[in-house]
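>>> any chance you could fold what I've pasted below:
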Amino acid sequence: MKLFLPATIAFVSLSVLAGCATQAQLDAFRQSEIALQEARQQAFVECSTEPQCSRVWMLARHYVEARSATGIRRADDSVIEAAAPHTFGVAYFRAEKEAGDGVSIIHLRGMCRGMYSSDGGPGWMYASCAEQIREAEMQFRGFIDEAQ
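Predicted structure coming up:
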């Protein structure tokens, strides 16, 4: 009986600490997802003339190539996409062009193997992937503006 009570208290204490760690991890995941969403919302450029759009599209291709560990898998008038790397935790990117009424919008989107688990939660490479993607998406517009 003397050993049972301390063991029970220790088990309950560890369970509570594990629950707190899990909640802290979930809170960090949510905050990171918010930061990624903000970066994704800023990872676009608008263009309005054909020469300007051609230049921006060319720059977007250079950006995708420079930021991706793999080569370009697909490139046409509406999509530039790097091949998915075989390695987990390595970001790769895709640019898409949407033509509108007088204005085209070019979006950048990052992807990374191992970022999410099968249930949609953070995968084992989440922190590394999120940082790479957030950084690249946040810098996309500045890169295009500087190069024009």
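>>> CA atoms for contacts and neighbours, from now on please.
OK.
>>> what residues sit buried inside the helix ranked longest in the chain?
Of all the segments of type helix in the chain, defined by DSSP state H, the longest one is helix 4-42. Using 16 or more other Cα atoms under 10 Å as the test for burial, helix 4-42 gives 29, 32, 35-36, 39-40, 42.
>>> likewise stretch 123-130?
Taking 16+ other Cα under 10 Å as the criterion, stretch 123-130 shows 123, 125-127, 129-130 as buried.
>>> secondary structure and distance to residue 101 added to those, as CSV?
Formatted as CSV, these follow (DSSP: H, G, I helix; E, B strand; the rest coil; distance: Cα to Cα, whole Å):
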residue, secondary structure, distance to residue 101
123, coil, 40
125, coil, 40
126, helix, 38
127, helix, 39
129, helix, 35
130, helix, 34
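>>> could you point out the helix or strand that follows the longest helix of the chain?
strand 44-47 (DSSP states H and E).
>>> following the chain onward from that following strand, which element is next?
For strand 44-47, the succeeding helix or strand toward the C-terminus, using DSSP H and E, is helix 50-67.
>>> quick one: contacts of that next one?
Identification of contacts with helix 50-67 by Cα atoms under 8 Å, 6 or more residues apart in numbering yields 47, 71-72, 80-82, 91-95, 104, 106, 136, 140, 144, 147-148.
>>> the most centrally placed residue in the chain and residue 15: what is the separation?
Nearest to the mean C-alpha position of the chain, counting by Cα atoms, centre = their mean, stands residue 133 at 3.6 Å. According to Cα to Cα, to the nearest Å, residue 133 and residue 15 sit 34 Å apart.
>>> here is the second sequence; please produce its structure so I can put it next to the first one:
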Amino acid sequence: MWKGNIGTVLLLGLAACASDARWKQFEQTESALMKAREFAFIDCSGNDECAQRWIRTRQYIARHSATRIRRADDANIETGRPLEAGVVYLWATRTPVGPDGERAHIRLKGMCKGMYGMDGGPGLLYAQCAEQIRSIEMNFRSFVLAPNEGPADDAA
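Reported below is the predicted structural model:
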């Protein structure tokens, strides 16, 4: 009988260690995602520059979202939510700055169904989703700021 209790205690101890390791990994990955979000943000100045960067943002979203663009105007670009979990979809905002409206902030945000659990912690597909989002957000700025190469890829 005593041996069974030791086994139970060992199992509980292993589960606690695994849970602690999972939460530690989650915290590290969340930190990396926060850094990536800093790269998913650009400013523009002047109507021409802002219009060109917004067009490039739309192209980037069309290329990197698993779902099609369902809404796009001068302030928002939004792709549809996927039916299946583990699929990244994107959203961008263009927010005017200052009274003259000549400057704006453009921000990209990646989302993924199944990334977070009901407790706010990592969901079953957290690692897969986080890596996809991190990559997309980290590469956003360089794409938008690069010279336009070739025909537009507007798969909206």
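>>> structure 2: which residue goes with the residue nearest to the centre of structure 1?
Under the alignment (TM-score structural alignment), residue 133 of structure 1 pairs with residue 133 of structure 2.
>>> touching, its match and residue 110? I think so.
Yes. With contacts counted by Cα atoms under 8 Å, residue 133 of structure 2 reaches residue 110, the gap being 5.4 Å.
>>> intersection of neighbour lists for the two?
The contact sets of residue 133 of structure 2 and residue 110 overlap at residue 88 (Cα under 8 Å, 6+ apart).
>>> just to revisit the earlier point, what's the mean deviation for the host helix or strand of the match of residue 133 of structure 1 versus structure 1?
When elements are assigned from DSSP H and E, residue 133 of structure 2 belongs to helix 126-145. If you overlay the two and look at helix 126-145 of structure 2, the average distance to its match in structure 1 is 0.7 Å (mean Cα distance after the TM-score superposition for structure 1).
>>> just checking, what packs against that helix?
Packing contacts for helix 126-145 of structure 2, counted by 3 or more Cα pairs under 8 Å, 6 or more residues apart in numbering; DSSP states H and E, involve helix 2-39, helix 47-64, strand 88-97, strand 103-112.
>>> so which of the ones you listed gets nearest residue 119 of structure 2?
Of all these, helix 2-39 sits nearest to residue 119 of structure 2, with 11.9 Å by Cα to Cα.
>>> find me the equivalent region of the closest one in structure 1.
So helix 2-39 of structure 2 sits over residues 5-42 in structure 1, by TM-score structural alignment.
>>> average offset between that stretch and structure 2?
Compared with structure 2, stretch 5-42 of structure 1 is 0.9 Å away on average (mean Cα distance after the TM-score superposition for structure 1).
>>> that stretch: how far from the chain's middle?
The chain centroid and the centroid of stretch 5-42 of structure 1 are separated by 21 Å under Cα atoms, centre = their mean, to the nearest Å.
>>> and stretch 37-54 of structure 1, by the same measure?
Using Cα atoms, centre = their mean, the offset of stretch 37-54 of structure 1 from its chain centre is 17 Å.
>>> what about it, start to end distance?
Terminal-residue distance, stretch 37-54 of structure 1 (Cα to Cα): 27 Å.
>>> could you measure from the closest residue to the residue nearest to the centre of structure 1 other than its chain neighbours over to residue 142 of structure 1?
Once flanking residues are discounted, residue 133 of structure 1 sits nearest to residue 110: 5.3 Å by Cα to Cα, 6 or more residues apart in numbering. Applying Cα to Cα, the value for residue 110 of structure 1 to residue 142 of structure 1 is 16 Å.
>>> so if I had to pick from the two, which one is more boxed in?
Using other Cα atoms under 10 Å, the more surrounded residue of residue 110 of structure 1 and residue 142 is residue 110, with 25 against 12.
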